[in-house]
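Peer 1: need a structure here:
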Amino acid sequence: MGRSSRTEGTASDPPRAGHSGVGADIRLLRKSRKVPLTELAAELKRSVGWLSQVERGLGSASIADLRIISRFFSVPISFFFRNEDAPAEERGLIVRVGARQQLGTSETGLTEELLSPDLSGDFEMLRSVFAPGTESGPLPARPTNDGGVVVSGELELSIGERTFRLGEGDSFQFRDRPTRWRNPGKRETVIFWVCSPPVYCRLRRCHPSLPSP
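Peer 2: Take a look at the predicted model:
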């Protein structure tokens, strides 16, 4: 069971109120990563019952809780506030270009934007930008369908034992295969990805590295 070594909500760190979607976001993120309630509750030093209530909209997580959750899942804390300014009729349906959730930093060589409104569907859409010279190293197979199209630049993509060099307009698809990618060019490469089921945040499973200076 999750630990309860700190108070379930404090006056110095007021709960995050007025946004019932935060709990749903936590649950979707946890489910997409296949993390048990007990594991996340232990990380938060909260009880499983408290976390379950937050996920069901019956309780509130503090800003401190959200910071811990964002670090645990390697997502920015702004992930939990991304829909606040969206009109009610667009939430869960539309993502405006200025409201895309960004993942990663330029230091990693790979930055991504979540194009899907949330993680509740059968697939996720991502826009990935690979810095020149960035490569992933070997990535293990996973039980997902991945596909994408090169919007600009070029990508060297290894699927199993075969390696392909893709250019603008080329597309690809694979399932449950070990992969590796590299940007062999001198400019950024932009890819639109679709992945099913959602695994949200590709950075969680690969560690791109920039070339040595």
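Peer 1: Please make it C-alpha for all contacts and neighbour counts, starting now.
Peer 2: Will do.
Peer 1: Look up how far Gln173 lies from Val194.
Peer 2: 9 Å (Cα to Cα, to the nearest Å).
Peer 1: Just want to know which of those two has more residues nearby.
Peer 2: Val194 (20 against 13; other Cα atoms under 10 Å).
Peer 1: Sequence B follows; please return its structure for comparison with A:
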Amino acid sequence: MSVMDEVRSGLGTDLRRLRKSKGLRIADLAALTNRSTGWISQVERGRSRLDYEDLKILAQAFELPLSQLFRRDGAVLAPEDTVLRADQRRALSADNSGAMDDLLTPMMAGIHFYSSELAPHTASERPRHEGDIMMGLVVKGDVQIRIGDRHHHLGAGDSFWSRGEAFSWLNPHDTPCTVVWVLAPLPDDPDA
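Peer 2: Reported below is the predicted structural model:
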């Protein structure tokens, strides 16, 4: 079993437990998420990939913060908790691109702080996060990014930021690349 299969299987098992703990049938969850019962069943059995939109919809259906689906142990963080241990986090595939994302803290005010392992010879599926502020630091490896119409080659220690522009990445190398990201909504005041 691959790492991705293990991740999907673990998340699927947790989603099944969560659904049952809420007293929901597969058909109930399908109705809440506007998805088919077959899709819900495939997710619970670890046979479907989930992207952020899927996770957001599931979190809304369960009335949970999205960050809760990244927790391995399923325990809800108390408001006074300020530490999230490495073994409490679950890395998830953000899309079918080859990126494994690890949410580093619970989301606060729409701010995402996460780490991604970009597999060799992979690329983002499409430009993402248009309309958000995105910042990143390449921790390990090399990556190519496109911000708007500008193309950049980055290595370990390089950082970047984008203010509301389309963003995409490419790892054409034989080694993985690790990037730490912060994603936040644009403020209402354009001069902020």
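Peer 1: Between Val194 and Gln173 of the first structure, which contacts overlap?
Peer 2: 146-148 (Cα atoms under 8 Å, 6 or more residues apart in numbering).
Peer 1: quick one: which of these is nearest to Gly160 of the first structure?
Peer 2: When those are compared for distance to Gly160 of the first structure (Cα to Cα), Asp146 wins out at 13.6 Å.
Peer 1: Need the counterpart of Leu84 of the second structure in the first structure.
Peer 2: Using TM-score structural alignment, the equivalent of Leu84 of the second structure in the first structure is Val95.
Peer 1: can you tell me which of the shared contacts of Val194 and Gln173 of the first structure lies nearest to Leu114 of the first structure?
Peer 2: Gly148 (13.9 Å).
Peer 1: For the nearest residue to Arg89 of the second structure once chain neighbours are set aside, give its distance to Gly164 of the second structure.
Peer 2: By the measure of Cα to Cα, 6 or more residues apart in numbering, the closest residue to Arg89 of the second structure outside its immediate chain neighbours is Arg71, 4.8 Å from it. Applying Cα to Cα, the value for Arg71 of the second structure to Gly164 of the second structure is 29 Å.
Peer 1: count of neighbours near Lys45 of the first structure?
Peer 2: Around Lys45 of the first structure there are 17 residues (other Cα under 10 Å).
Peer 1: before we move on, what about Phe164 of the first structure?
Peer 2: Using other Cα under 10 Å, Phe164 of the first structure is surrounded by 12 other residues.
Peer 1: Which residues are in contact with it?
Peer 2: Applying Cα under 8 Å, 6+ apart, the residues near Phe164 of the first structure are 156-158.
Peer 1: and the residue positioned nearest the centre of the second structure, what does it touch?
Peer 2: Of all residues in the second structure, the one closest to the mean position by Cα atoms, centre = their mean is Ala94, 4.4 Å from it. Neighbouring residues of Ala94 of the second structure by Cα under 8 Å, 6+ apart: 50-52, 100-101.
Peer 1: One more pass at 6 Å, please.
Peer 2: 51-52 (Cα atoms under 6 Å, 6 or more residues apart in numbering).
Peer 1: gap between it and Phe70 of the second structure?
Peer 2: 11 Å.
Peer 1: again with Trp39 of the second structure
Peer 2: 20 Å.
Peer 1: of those two, who's got more company?
Peer 2: The neighbour count for Trp39 of the second structure versus Phe70, taken as other Cα under 10 Å, is higher for Phe70 (22 against 14).
Peer 1: List the residues that contact the residue nearest to the more buried one when sequence neighbours are not counted.
Peer 2: Closest residue to Phe70 of the second structure apart from its sequence neighbours, by Cα to Cα, 6+ apart: Arg90 at 4.9 Å. Counting by Cα under 6 Å, 6+ apart, Arg90 of the second structure touches 70-72.
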